[in-house]
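> Sequence first, then the predicted structure, then my questions.
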Amino acid sequence: MIKSLRAMIAGGVLVFSFATAALSQNPAPTQANVPYGPHPLQVLDFYKAESAQPTPLLFFIHGGGWMNGDKANPDFLAQALKSGMSVVSINYRLIPDAISAGIKPAVKAPLEDAALALQFVRSKAKDWNIDKNRIAALGGSAGGFSSLWLAYHDDMAKSDDPDPVRRESTRVRCVMGFVPQTTLDPVLAREWIPNNMYGNHAFALPSYDEFIAQREKLQPWIAEYSPLSLVSPDDPPTYIYYDSVPAMGQPQKDPPHSANLGVRLSEALTKAGVECEFNYIGSTGIKHPDIFSFFVDQLQPKKK
C-alpha cells in the first residue's frame, strides 16, 4: 500500500506523487538537467545507483495534467537507489508549449517527449551503467497516462534514422500508473464517469462540450494517443493504483483520478493476456500490495 501521498495544487491542476521517503532525504541527481532535446523543458535528471553491474532503471514521468509539474523528487527514489536501481526523472513540453508551437494534437508533445527521453536514456546505457532491457516506466495522473501510453505503443525506434538516439527502443519491461487516466475518448469517459470534464485540453479545445462535438473528427488522434486503444498481447506487466472504489456509471468525487478509469483498462489487459494488477481501495488478491515490490520482482534478477 502507498505509504504517503502528496497532492499539490499548481495552477488548478492536481500534481500527484506517491513518494515513500521524505523529500529532505532525497539525494541530489548524479547529473541534473541533462538535455535530450532542444526545448528548455526537454531535460532530465539522472540518479545513479552504485553497482559493478548494469542496473535496472525507473523512468519517472511527473503529473500535472500536462499543464504543469516538475521532475524534482521522483517517487520511490530512495528505495530504488537502495535496491540498486538507477532513476531518471524527466521534464517535457507541456500543452501550452505545444499550442504555442502549433503542434497538433497538443498532447503529442508531452507523450512523444517521453518516448524521446527514453530513447536518449537508452543511448546512455553504457556511460550510465544501465541495463537497457530492465527499464520500468511510472508516473502519477497524467504522468501515469504517459507511462501507459509509452508502454503499450508499438516500438518507436527507427532503425534507419541517422540519429542514433532515435534508433533506440521505446519499449519497457513493466509499467506502473498511480491514478492514471486511460483514455482520451470523451464519450467513453462520460459513460464511465458522468461528471467527467477532463481531456479537452489535450486537443486544445475550450470546453468538454466542444470535445464531444468534435469526437468523430478527432477519433484517429483519440485512438493513437489513448492507452486503452493501444492494448495488445505483447504489452508489459502493468500495475495501476487508484485511491478510490470503482462505481461504473456513477458520478465521482475526483473524476480525472477515479478508479472507474482502471476498470476497462484492467479488463482489456486481462483479455489480451497481459499481466495486470488493479489495486484500489478495498481490492483483494493483489500480488504486490507494496507497489515497490512490483518493480523488484519485474526488474531484479531472480535469485536461484
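Nice, I can see it. What you are looking at is a predicted structure, and each value in this text was computed from that prediction instead of being measured. Numbers count the residues shown, from 1 in each chain.

> Please make it C-alpha for all contacts and neighbour counts, starting now.
Will do.

> show me what contacts the residue nearest to Pro255 when sequence neighbours are not counted?
Distances taken as CA to CA, 6 or more residues apart in numbering place Asn196 nearest to Pro255, at 5.2 Å, with adjacent residues excluded. Applying CA atoms under 8 Å, 6 or more residues apart in numbering, one finds that Asn196 lies in contact with Ala189, Arg190, Pro251, Gln252, Pro255, Pro256.

> and here's the other structure:
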Amino acid sequence: MTTFHMFRGLLPMFLLVATAAADVTSENDPRLKRWLQRFPAADANRDGVLTEAEARGFRNRQQQQRRRTENRLPEPTHADVAYGPHQRNVLDVWLAESDEPTPLLIYIHGGGFVGGNKRGFSTAILKACQDSGISVAAIHYRFVSTDPFPAPQQDAARAVQFLRSKATDWNLDPQRVAAFGGSAGAGLSLWLGFHDDLADPDSDDPVARQSSRLVAVGSRGGQSSYDPRVIKDWVGGRAHEHPSIYKCYDVASLDALDDPKLQPLYDEVSAITHLTADDPPVWMLYSEPNAPLPADARPGQGIHHPVFGLKLKAAMDELGIENVYRHTSEFRGDRDADMVQFFRRHLLGGGRSAAGS
C-alpha cells in the first residue's frame, strides 16, 4: 500500500475530531504523534511537530502527485516538432495505427494565454481516440506576455495547416481535422472553427497553402468573445478586468481598452463575430454557476461563465448549426467520454468536409 493510500485512510478520521479543538498537534494528540512517526514528510517545516494544517497540506500534495502520475501521457510518436519559427511553435502527435489515413483531433491548452502546456489533457481522451483510430496532436503557441493578440490565433491556424501538410508522411486524413481545449485553448478552438479559411493557394510556403478549417470543435469553459466591452455586458462584475486582458491587447490600463482603434482587433480575435451558417458543430461544457456575479467579484471572476456558451448556442441555433451545451451541475456520466463520442460522430461518421468548405 502506498504512503498516500495509508494516509488517506487515516486523515479524515483525524480531521473530524481536530476541527472541534484548537491547536491540535502531534504534541497533544496521540494519533497525530503516531502519524508523524509513520509519515515524517508531512512535517512541512521540519520542527518535529505535525499540525492540522500540515496534515491537510500533505494529503493535498499526495493527491496531486497521484493525479500527475495517473495522467502521465505516453511518449508521442513525434515530439516537439517545429511548425513555425518561434520557440513555442512546437507540437506533439500521437498517431493511431491504421492502414487508412486517420482523422486528427488537436488539443490546445489553456492558461490565460500566459501559461499552460500541451501535455495537459487526459490519458483517457488519448486512449479513447487512439482506440477509435483517431490520431491526436497537441500544440504550444506564443504567449501574450511577449506576443499579444492575434499571435496565439495565428499560431493555432499555422499548427492546423502544418499538420495537414504532414498528411502523407503521418497517414492523416486532411479532410477530418477537429480541435478542442479548455479556457484559452477553447477560445482558440472556437476561433479556428468559425474563422474563414486562412489558406493562401498562391503562397510559396507549402504549409500556408493548407486549409485552417475544422470539422468539429470542443470547448471547455471557452470564451466566445474577447471583446472586453462585450464581456462586461454579458457577464457583468469585473470579468472584463481579467489580468491577461491587458497583455492580450498590450495596454497598460482599463481605460485604454476603450480605444475605438482596438475594435477591429476585438472583432478579429472573437470567435462569435466570425460565425456563419457553414461553420462546424460545437460541443461545449461549463462549470461556473449560471448566475449573476457577486457584488464583491474579483477582477477576472466569471471569465468562464456559462453565458459565453449560451450566447454562442443561441447564435448557432439561429443559424441551424449543431451544438451540444453541457453544464456540470446537470451533467450525467463521463464528461471526457461524452466529448469523445461527439468527435467520433464527426470524425468517423462521415461528417462534413473541412478543407475547402
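Nice, I can see it. Remember, predicted model here, so these are calculated numbers, not experimental data.

> And whichever helix or strand Gln64 of the second structure is part of, what does it pack against?
Assigned by DSSP states H and E, Gln64 of the second structure belongs to helix 52-70. Helices and strands touching helix 52-70 of the second structure, by 3 or more CA pairs under 8 Å, 6 or more residues apart in numbering; DSSP states H and E, are helix 3-18.

> moving C-terminal of the longest helix along the first structure, what's the next helix or strand?
Taking DSSP state H as the criterion, the first structure has its longest helix at helix 108-123. Downstream of helix 108-123 of the first structure, the next assigned helix or strand under DSSP H and E is helix 125-128.

> Now find how far off-centre the helix or strand following that next one is within its chain.
Downstream of helix 125-128 of the first structure, the next assigned helix or strand under DSSP H and E is strand 130-140. Centre-to-centre, strand 130-140 of the first structure and its host chain are 11 Å apart (CA atoms, centre = their mean, to the nearest Å).

> so strand 130-140 of the first structure aligns onto which residues of the second structure?
Strand 130-140 of the first structure lines up with residues 172-182 of the second structure when matched by TM-score structural alignment.

> how far apart are that stretch and its match in the first structure?
After superposition onto the first structure, stretch 172-182 of the second structure sits on average 0.8 Å from its aligned residues (mean CA distance after the TM-score superposition for the first structure).

> What residues sit buried inside that stretch?
Residues Leu172, Asp173, Pro174, Gln175, Arg176, Val177, Ala178, Ala179, Phe180, Gly181, Gly182 are the ones in stretch 172-182 of the second structure that count as buried (16 or more other CA atoms under 10 Å).

> so which of these comes closest to Ile106 of the second structure?
Closest approach between these and Ile106 of the second structure, by CA to CA: Ala179, at 4.4 Å.

> three-state assignment of the spatially closest residue to that closest one that is not a sequence neighbour?
Using CA to CA, 6+ apart and skipping residues adjacent in sequence, the residue nearest Ala179 of the second structure is Ile106, 4.4 Å away. What DSSP: H, G, I helix; E, B strand; the rest coil gives for Ile106 of the second structure is strand.

> Trace Ile106 of the second structure over to the first structure, please.
For Ile106 of the second structure, the residue aligned by TM-score structural alignment is Phe59.

> repeat for Gln263 of the second structure
Under the alignment (TM-score structural alignment), Gln263 of the second structure maps onto Gln219.

> How about the secondary structure of its match?
Recorded secondary structure, Gln219 of the first structure: helix (three-state DSSP).

> Could you do Gly333 of the second structure as well?
Under three-state DSSP, Gly333 of the second structure comes out as coil.

> again, but for the one 10 residues further on
For Phe343 of the second structure, the secondary structure call by three-state DSSP comes out as helix.

> So which residues of the stretch 101-250 of the second structure form helices?
Counting by DSSP state H, counting those that start in this stretch, the stretch 101-250 of the second structure has helices at residues 123-131, 151-165, 167-170, 184-194, 228-235, 243-248.

> Which one of the ones you listed lies nearest to Val324 of the second structure?
Between the helices of the stretch 101-250 of the second structure, helix 184-194 lies closest to Val324 of the second structure; by CA to CA that is 13.4 Å.

> List the contacts of the closest one.
So helix 184-194 of the second structure is contacted by 107-113, 152-153, 156-157, 179-181, 212-224, 269-272, 274-276, 279-280 (CA under 8 Å, 6+ apart).

> what's the answer for stretch 90-107 of the second structure, then?
Stretch 90-107 of the second structure has contacts (CA under 8 Å, 6+ apart) with 76-84, 118, 121, 130-131, 133-141, 159, 167, 170-181, 185, 347-348.

> again, but for stretch 228-243 of the first structure
Contacts for stretch 228-243 of the first structure (CA under 8 Å, 6+ apart): 149, 151-153, 172-180, 182-183, 223-224, 257-259, 262, 264-265, 268-269, 272-281, 294.

> now the corresponding residue of the first structure for Lys127 of the second structure: how far from Lys132 of the first structure?
Using TM-score structural alignment as the criterion, Lys127 of the second structure maps onto Ala78 of the first structure. Separation of Ala78 of the first structure from Lys132 of the first structure (CA to CA, to the nearest Å): 21 Å.

> which residues touch the spatially closest residue to Lys166 of the second structure that is not a sequence neighbour?
Leaving out its chain neighbours, the residue that sits closest to Lys166 of the second structure by CA to CA, 6+ apart is Leu172, at 7.4 Å. Listed by CA under 8 Å, 6+ apart, the contact partners of Leu172 of the second structure are Pro101, Thr102, Pro103, Leu104, Ser135, Arg164, Lys166.

> Which parts of the first structure are strands?
Using DSSP state E, the strands found in the first structure span residues 6-10, 13-17, 31-35, 43-47, 55-61, 86-90, 130-140, 174-178, 238-242, 276-280.

> quick one: what's aligned to Glu271 of the first structure in the second structure?
If you look again at residue 271 of the first structure, you'll see it is Lys, not Glu. Match for Lys271 of the first structure (TM-score structural alignment): Glu318.
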